[in-house]
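In: can't give you the sequence, but here's the structure:
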């Protein structure tokens, strides 16, 4: 069962029609009692998104793009894993594994696939080329849903190394943000044969003793952001980490419930001028939500929090590691904190703009960061 099987999307029209019926039958909550996002996704914002979803959005366009890229499925450790595999036309391209997070999907990387895999056609050099492997996390998108416990980030990291081995890549690098950063960190700690280095756009580390006892300005900023996250932004994570099943019924049954839950985080975590759709694109936001809706993945995706949130013991990493720090990342970690676990930092850069969804928000900056970082590891 280790063969790699082509995967083509052809969502039956009756599933699209069912989505339309549910959107039409929405029983809306009343308007929030504030004039901001402090109570969650505002009614007017969600109604506007829903109206476009129902009357303007075209799922078939996304379906065609994904099919054209090259989609595959392979069974690893008893679970079918869906992934995009985009080979570069450049023979010397470096294999690159890209891992998304929550509430994202492979859609996060759609804007960077062309420049990374075919740099000559996108203003770059042939020596910057990558072969791309972009899997859907277990329980996300079109990957299968784990039926037993145990699929935390460490196990996913081992599965991803097996995927690269199965694709006959003998030397490769890995990149990730959000849960993808945790998976990629675990890959670095496990140091599987063939992995030449990693890159994260979400540095992961707790504070140093020095930061606690005599904090610098950077330390204080990080502490302030941590406190804001703890006070105002951890509700979703605690719910998904403790009762993903209870939450999942609503996310799987109601497209509006799903959209409201996901869009609030896209808004809060992106570096945007007022609306997440202004930097992410309205169609791409709905493409991403559709991967949760069509896969009925609300509960299974949330379950990764039950498996790993606050439970992952990260190893030290001695492989070469690179970091791109975007200013609106939800939990910043100064380099001095990161050096506690990362013993071989080969690349560190701080960017002028961008947030949690770096590849999606700032594709040109993201591509430049990966080219610069992995040039040191080729």
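Out: Nice, thanks for sending it over. Worth saying up front: this structure is predicted, and the values here are computed from it rather than measured. Residues are numbered from 1 along each chain as shown.
In: contacts, neighbours, all on C-alpha from now
Out: Will do.
In: Which parts of the stretch 51-200 of the chain are strands?
Out: According to DSSP state E, counting those that start in this stretch, the stretch 51-200 of the chain carries its strands in the segments 71-76, 79-86, 94-99, 130-135, 172-176, 195-200.
In: mind giving me a markdown table with the ones you listed and columns for distance to residue 163 and mean neighbour count?
Out: Output for the strands of the stretch 51-200 of the chain, formatted as a markdown table (distance: least, Cα to Cα, whole Å; neighbours: other Cα atoms under 10 Å):
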| stretch | distance to residue 163 | mean neighbour count |
| --- | --- | --- |
| strand 71-76 | 8 | 20 |
| strand 79-86 | 9 | 22 |
| strand 94-99 | 10 | 25 |
| strand 130-135 | 9 | 24 |
| strand 172-176 | 11 | 25 |
| strand 195-200 | 12 | 25 |
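In: so which of the ones you listed gets nearest residue 208?
Out: strand 195-200 (19.6 Å; Cα to Cα).
In: Mind listing residues that contact the closest one?
Out: Contact with strand 195-200 is made by 171-177, 181, 184-185, 188, 319-324, 370, 373-374, 377-378, as judged by Cα atoms under 8 Å, 6 or more residues apart in numbering.
In: Point out the ones among those that are inside helices.
Out: With helices taken from DSSP state H, the overlap with these comprises 181, 184-185, 188, 370, 373-374.
In: Make JSON lines out of those and add distance to residue 34 and neighbour count.
Out: Shown next, in JSON lines, are the ones in helices among the contacts of strand 195-200 (distance: Cα to Cα, whole Å; neighbours: other Cα atoms under 10 Å):
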{"residue": "181", "distance to residue 34": "35", "neighbour count": "25"}
{"residue": "184", "distance to residue 34": "39", "neighbour count": "29"}
{"residue": "185", "distance to residue 34": "40", "neighbour count": "31"}
{"residue": "188", "distance to residue 34": "45", "neighbour count": "27"}
{"residue": "370", "distance to residue 34": "41", "neighbour count": "23"}
{"residue": "373", "distance to residue 34": "44", "neighbour count": "23"}
{"residue": "374", "distance to residue 34": "46", "neighbour count": "24"}
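In: contacting residues around residue 30?
Out: With Cα under 8 Å, 6+ apart, residue 30 has these contacts: residue 43.
In: and the gap between it and residue 43?
Out: Distance, residue 30 to residue 43, by Cα to Cα, to the nearest Å: 7 Å.
In: cool, and residue 232?
Out: 20 Å.
In: Show me which of those two is the more surrounded one.
Out: Set side by side, residue 232 and residue 43 show more neighbours around residue 43, with 15 against 10, by other Cα atoms under 10 Å.
In: Presented hereafter is structure B, for comparison with structure A:
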């Protein structure tokens, strides 16, 4: 029998009507600034346009329903366990297939487990027998969602990766595959590099090369990628500097104001998606509001921001990944690394994809491509590991 500290306990999401009523009241009482001073086609250049925010706040207050998403989480199967004195929340869906492989999916910021809920069933029980099946585990990062908020420093990507190994072991999965993007991609890289005895291989949309890489020999497209990534970090990443240096300060606004939280997160969905203007060209309003409402109800705006304080620019330059890796670089992602750079760290790339569409949130923007790519990529990873 497991000791209490190692126990895995069922968890159910239950939000009171009072909490939802209070959210609507705060939305109705919001004080908004004047409109931005830029217009089409650059109307997002100062952040979320007032008209777009007003429309979404109105929809959030009068039409959006949290209950279907809450019910979906409970239907998939939610659990919690304590690792290093911190409660970790996760979704867990076991496949009915005898040949299924354990898979851990790790989200990033400003995402959440909401990025993966629509794909868990298809990953666990695919439509055809020649498609790999997975026992799917989707944890909430420390300080995110229904995981506990760390009360001291130290919960960076290295510790999170070690905790994921512990989590999978408690579920009976001594060996597994992993996927992630954004912080999830960073953590997946650390998992593969530090724990190759447990990680069969990975699929990632994050494949950071080593510092000081040269542009010599890159194609025109790869040079453009390098320029766009440089531009992002020098001109569009103030949010990361704020959260890496003063997460507590911005945290007061994110926990106290639902409109402030919505604007902070919506700005990233708009800027990082493969769209001409609004993120709602490819992502539903309800799914973005599921994500934002999860942050709001769990009061995790500040605690989630602290992952930047813990781990910004911390990926070990000496870390190498020798397990098989499948990498997908979406054209409108915020960080895109040429294969020549990536393979200096990821030394067994068995599949490299450059799709025509998609941005930083592919599971939401191009959902069918994403799940097919994940299945096909992990199939090649597993074949290479044999």
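Out: Good, I have the coordinates. Here the structure is a predicted model, which means the values were calculated and not measured.
In: Quick check: TM-score for this pair?
Out: The TM-score (TM-score structural alignment, normalised by the length of structure 1) is 0.96; 374 aligned residues with a Cα RMSD of 1.4 Å.
In: Quick check: buried residues in stretch 190-197 of structure 2?
Out: Applying a neighbour-count criterion of 16 or more other Cα atoms under 10 Å, one finds 190-196 buried in stretch 190-197 of structure 2.
In: Could you export the residues you listed to CSV, including columns for distance to residue 20 of structure 2?
Out: What follows is those, written out as CSV (distance: Cα to Cα, whole Å):
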residue, distance to residue 20 of structure 2
190, 38
191, 38
192, 40
193, 43
194, 42
195, 42
196, 44
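In: which of these lies closest to residue 77 of structure 2?
Out: Lowest distance from residue 77 of structure 2 to the buried residues of stretch 190-197 of structure 2 (Cα to Cα) belongs to residue 191, with 24.2 Å.
In: corresponding residue for the closest one in structure 1?
Out: Under the alignment by TM-score structural alignment, residue 191 of structure 2 pairs with residue 187 in structure 1.
In: now residue 102 of structure 2
Out: Using TM-score structural alignment, residue 102 of structure 2 pairs with residue 95 in structure 1.
In: Next: residue 363 of structure 2.
Out: Residue 363 of structure 2 maps onto residue 359 in structure 1, by TM-score structural alignment.
In: after superposition, how close is the helix or strand harbouring that match to structure 2?
Out: According to DSSP states H and E, residue 359 of structure 1 maps onto helix 358-361. Compared with structure 2 after the fit, helix 358-361 of structure 1 shows a mean deviation of 1.4 Å (mean Cα distance after the TM-score superposition for structure 1).
In: How far off centre is that helix?
Out: Distance, stretch centre to chain centre, for helix 358-361 of structure 1: 10 Å (Cα atoms, centre = their mean, to the nearest Å).
In: what helices or strands is it leaning on?
Out: Counting contacts by 3 or more Cα pairs under 8 Å, 6 or more residues apart in numbering; DSSP states H and E, helix 358-361 of structure 1 is packed against helix 277-280, helix 363-375.
In: neighbouring contacts of it?
Out: 108-112, 201, 270-271, 279-280, 326, 354-355, 366-367.
In: One more: stretch 58-70 of structure 1?
Out: 6-10, 84-86, 287, 290.
In: Next: stretch 276-292 of structure 2.
Out: By Cα under 8 Å, 6+ apart, the surrounding residues in contact with stretch 276-292 of structure 2 are 56, 60, 64, 66, 69, 111-112, 114, 261-262, 265-266, 269-270, 273, 275, 364-366.
In: Which members of the residues you listed are positioned in helices?
Out: 56, 60, 69, 261-262, 265-266, 269-270, 364-365.
In: Next up, the contacts around the residue mapped onto residue 252 of structure 2 from structure 1.
Out: Alignment note: residue 252 of structure 2 maps to residue 249 in structure 1; criterion TM-score structural alignment. By Cα under 8 Å, 6+ apart, the contact list for residue 249 of structure 1 reads 298-299.
In: How far off centre is stretch 286-305 of structure 1?
Out: 12 Å.
In: Which part of structure 2 matches that stretch?
Out: Counting by TM-score structural alignment, stretch 286-305 of structure 1 corresponds to 289-308 in structure 2.
In: Okay, now the matching stretch: how far is its last residue from its first?
Out: 23 Å.
In: in it, what's buried?
Out: 289-308.
In: neighbours around the match of residue 363 of structure 2, how many?
Out: Neighbour count for residue 359 of structure 1, taken as other Cα under 10 Å: 25.
In: now residue 241 of structure 1
Out: Residue 241 of structure 1: 20 neighbours (other Cα under 10 Å).
In: Can you tell me how far it is from residue 234 of structure 1?
Out: 10 Å.
In: which ones are touching the residue mapped onto residue 134 of structure 1 from structure 2?
Out: Taking TM-score structural alignment, residue 134 of structure 1 has residue 138 as its aligned residue in structure 2. Contact partners of residue 138 of structure 2, counting by Cα under 8 Å, 6+ apart, are 90-92, 104-106, 113, 116.
In: ok, 6 Å please
Out: If you count contacts by Cα atoms under 6 Å, 6 or more residues apart in numbering, residue 138 of structure 2 has them with 90-91, 104-105.
In: ok, back up a step: Throw the helices and strands packed on helix 358-361 of structure 1 into TSV and include distance to residue 153 of structure 1, thanks.
Out: Shown next, in TSV, are these (distance: least, Cα to Cα, whole Å):
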stretch	distance to residue 153 of structure 1
helix 277-280	26
helix 363-375	23
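In: Quick one, which of the ones you listed gets closest to residue 126 of structure 1.
Out: helix 363-375 (11.1 Å).
In: Now tell me what touches the closest one from outside.
Out: For helix 363-375 of structure 1, contacts defined as Cα under 6 Å, 6+ apart pick out 112, 128, 322, 347, 359.
In: Read off where stretch 25-38 of structure 2 ends up in structure 1.
Out: The alignment places stretch 25-38 of structure 2 over residues 21-34 of structure 1 (TM-score structural alignment).
In: what's the span of the matching stretch, first residue to last?
Out: 30 Å.
In: Distance from it to the middle of the chain?
Out: Distance, centroid of stretch 21-34 of structure 1 to centroid of chain: 28 Å (Cα atoms, centre = their mean).
In: do the same with stretch 236-245 of structure 1
Out: For stretch 236-245 of structure 1, the distance to the chain centre is 18 Å (Cα atoms, centre = their mean).
In: before we move on, what about stretch 28-45 of structure 2?
Out: Worked out by Cα atoms, centre = their mean, stretch 28-45 of structure 2 lies 27 Å from the chain centre.
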